[in-house]
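Asks: fold the following for me, if possible:
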Amino acid sequence: MAEFIDPGKLRTELSLQQSGSQRDDLGGQVENWAEIATVFAMIEPISAQSLAGADQAQQAVSHRITMRWRDGVASGMRFAGQGRVFGIVTVHDPDETGRYLVCRTLEGKP
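Replies: Predicted coordinates for the structure are as follows:
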């Protein structure tokens, strides 16, 4: 049975970005993010947790971002928009029809 997603809920404009590296003037590597597409998506918060490490408290907020199906979206990419960044952890087609992708993300993670 196909999952129904109201396309009217895909109204948040996000930049889909992919990481690349470039040599700096000192011979090191600099990570750059390049926009590969502008997409419209639905963002849903699904969990939040506090992480402690290196004498610092960090907040990890997980979101589910649903968008129209697009080839090439993978873990390690990110969404950016409205002053927020969402690192993509997993990507899947919820009903295997090639209509939508659901990405589980971590906010604030590049």
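
Asks: going forward, measure contacts between C-alpha atoms and count neighbours the same way
Replies: Noted.

Asks: name the SS class of residue 8, please.
Replies: Here residue 8 is recorded as helix under DSSP: H, G, I helix; E, B strand; the rest coil.

Asks: state the distance from it to residue 48.
Replies: Residue 8 sits 26 Å away from residue 48, going by CA to CA, to the nearest Å.

Asks: which one's more surrounded, those two?
Replies: Legend: neighbour count by other CA atoms under 10 Å for residue 8 and residue 48, higher for residue 48 (13 against 9).

Asks: so how far is residue 36 from the more buried one?
Replies: The value you get for residue 48 to residue 36, if CA to CA is used, is 28 Å.

Asks: again, but for residue 82
Replies: Look at residue 82 and residue 36: by CA to CA, they are 17 Å apart.

Asks: so residue 88 touches residue 65, yeah?
Replies: No. Here residue 88 does not reach residue 65: they are 9.1 Å apart, not a contact under CA atoms under 8 Å.

Asks: those two: which has the busier surroundings?
Replies: Neighbours per residue (other CA under 10 Å) separate residue 88 from residue 65, with residue 88 holding more: 25 against 22.

Asks: to compare against the first, here's the next sequence to fold:
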Amino acid sequence: MNPANFDRRITFQVSGQGVDSEGYPIEGWTDVKTVWAMIKTLTGKEVFQAMTTKTEKTTRFVIRYTTGIDEDMRILFGTRIFNIQSIINDDEQNKTMTIIGVEVI
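Replies: Below is the predicted model:
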């Protein structure tokens, strides 16, 4: 594992509810953890859904092993947002994790 390959910052976010200054509930995303990652684009395709066309990009994020991440979170990479599709502990060695994320544009 070459540390120089982990050259991008990504942030994991969790959906949560809070309240605004007047006490009304608001939904939003809260940052949980920011890590260094290696990023590889896997596929890109167009999805036809409800009479519209959407572009869908699948991306692989490799990070150092960490705890506290699950599929209910999302990844923020710059201004781009990825829904987490799967999280894999590479070779079950607790050294690196591969996270598959889908960006819908």
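
Asks: any chance you could compute the TM-score here?
Replies: Once the chains are laid over each other, their TM-score by TM-score structural alignment, normalised by the length of the second structure reads 0.86; 104 aligned residues with a CA RMSD of 2.1 Å.

Asks: quick one: classify the residue of the second structure positioned farthest from its centre as helix, strand or coil.
Replies: The centre of the second structure is farthest from one residue, residue 22, which by CA atoms, centre = their mean lies 31.7 Å away. Recorded secondary structure, residue 22 of the second structure: coil (three-state DSSP).

Asks: contact partners for the residue most central in space within the second structure?
Replies: For the second structure, the residue nearest the mean C-alpha position is residue 75 (2.4 Å; CA atoms, centre = their mean). Applying CA atoms under 8 Å, 6 or more residues apart in numbering to residue 75 of the second structure gives the contacts 10-13, 81-84, 101.

Asks: can we see that at 7 Å?
Replies: By CA atoms under 7 Å, 6 or more residues apart in numbering, the contact set of residue 75 of the second structure is 10-13, 81-83.

Asks: can you check residue 62 of the first structure too?
Replies: Contact analysis of residue 62 of the first structure by CA under 7 Å, 6+ apart lists 45-48, 104-107.

Asks: in what helix or strand does it lie?
Replies: Under the criterion DSSP states H and E, the helix or strand holding residue 62 of the first structure is strand 56-68.

Asks: and the contacts of residue 62 of the first structure, which of them are in strands?
Replies: Using DSSP state E, 45-48, 104-107 are the members of the contacts of residue 62 of the first structure that sit in strands.

Asks: buried subset of those as a PyMOL selection?
Replies: Command for PyMOL, covering only those of those found buried under the criterion 16 or more other CA atoms under 10 Å:
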select buried, resi 104+105+106+107
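
Asks: from the ones in strands among the contacts of residue 62 of the first structure, which two are the most distant?
Replies: 48 and 104 (12.8 Å; CA to CA).

Asks: residues in the first structure matched by stretch 32-39 of the second structure, start to end?
Replies: In the comparison with the first structure, stretch 32-39 of the second structure aligns to the range 36-43 (TM-score structural alignment).

Asks: hmm, back to that, what residue in the first structure is paired with the residue nearest to the centre of the second structure?
Replies: Using TM-score structural alignment, the partner of residue 75 of the second structure in the first structure is residue 79.

Asks: over to residue 96 of the second structure?
Replies: In the first structure, residue 96 of the second structure lines up with residue 100, judged by TM-score structural alignment.

Asks: and what of residue 4 of the second structure?
Replies: Aligning on TM-score structural alignment places residue 4 of the second structure opposite residue 8 in the first structure.
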